[in-house]
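K.L.:
sequence unknown, structure follows:
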């Protein structure tokens, strides 16, 4: 296990940007998350795709998305004292059904000579 994964497993609050890798890893470990999207307008990213990700995950159990640094600081202090209820853990592997569906799609798309 990497040091990062060990720290993720042992933490009580996971604070990060609204990246899919961060979200998926925290959901796998059932960790409460406090997230702040990186913004193109502030030169933090090349696009505002994290705003779209934030909109998609805003109502996910165990995850809180804030819109600015002041809210991040306020919520960080609050969540240490009053943690969010976590949701159901997700698997770090694709389901057999998903793998079959992808395999069938790829097979159907393969050119026939």
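P.N.:
Happy to help now that I have it. Fair warning: this is a prediction, and the values are worked out from it, not measured in the lab.

K.L.:
okay, CA-based contacts and neighbour counts for the rest of this
P.N.:
Will do.

K.L.:
and stretch 7-16, which residues are buried?
P.N.:
8-9, 13-16 (16 or more other C-alpha atoms under 10 Å).

K.L.:
among those residues, which are in strands?
P.N.:
Mapping those onto strands (DSSP state E) picks out 14-16.

K.L.:
next, the one to line up against it:
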């Protein structure tokens, strides 16, 4: 299963639409059989080709991550750590302030740095996201977050907080 989380603070209709269109296209071409589940938050766009919930409790959320072969998320540090803790590769896509998806572009600024983390794959465009999805079987998870490989992430968080 592919699990998609938009977060709860801001809508992320662009990500939801990208995934919904990808699923529809792959079903039409008989290329896609893996289930997709989305956590939508307060967005307006409702997917037509996937299962979804607006909000999930922490236990259900973590269970979806554990069950997933790939976790797709906004570029949030908490989700990166959760993916590492559960041994699941994560694709992060940044929100864009110019599209009303966030207050500023800190997610775009952190994307290059995030791409250096083991098990973290980044996409800033629909094409990049689809490319990663099409090769999802080759994506590998990073080490658990208690490993020292997260020291740069922790240092980065300290610098921006």
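P.N.:
In hand now; what should we look at? Predicted model, so just to flag it, every value in this text is computed and none were measured.

K.L.:
post the TM-score for the overlay when you can.
P.N.:
Overall, the chain-to-chain superposition scores 0.71 on the TM-score scale (TM-score structural alignment, normalised by the length of structure 1); 89 aligned residues with a C-alpha RMSD of 1.5 Å.

K.L.:
can you put the ones in strands among the buried residues of stretch 7-16 of structure 1 in CSV and add distance to residue 80 of structure 1?
P.N.:
Shown next, in CSV, are those (distance: C-alpha to C-alpha, whole Å):
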residue, distance to residue 80 of structure 1
14, 10
15, 11
16, 15
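
K.L.:
quick check, nearest of those residues to residue 56 of structure 1?
P.N.:
residue 16 (16.3 Å; C-alpha to C-alpha).

K.L.:
that closest one and residue 24 touch, don't they?
P.N.:
No. Using C-alpha atoms under 8 Å, residue 16 of structure 1 is not in contact with residue 24, being 11.8 Å away.

K.L.:
ok so, going back, just name the closest of the buried residues of stretch 7-16 of structure 1 to residue 34 of structure 1, please.
P.N.:
Nearest to residue 34 of structure 1, judged by C-alpha to C-alpha, of the buried residues of stretch 7-16 of structure 1 is residue 15 at 4.8 Å.

K.L.:
separation between the closest one and residue 6 of structure 1?
P.N.:
Look at residue 15 of structure 1 and residue 6 of structure 1: by C-alpha to C-alpha, to the nearest Å, they are 15 Å apart.

K.L.:
and residue 96 of structure 1, by the same measure?
P.N.:
For residue 96 of structure 1 relative to residue 6 of structure 1 (C-alpha to C-alpha), the value is 28 Å.

K.L.:
so what's the spatially most central residue of structure 1 up against?
P.N.:
Per C-alpha atoms, centre = their mean, the C-alpha nearest to the average position across structure 1 is that of residue 23, at 1.1 Å. Shown in contact with residue 23 of structure 1 (C-alpha atoms under 8 Å, 6 or more residues apart in numbering): residue 33.
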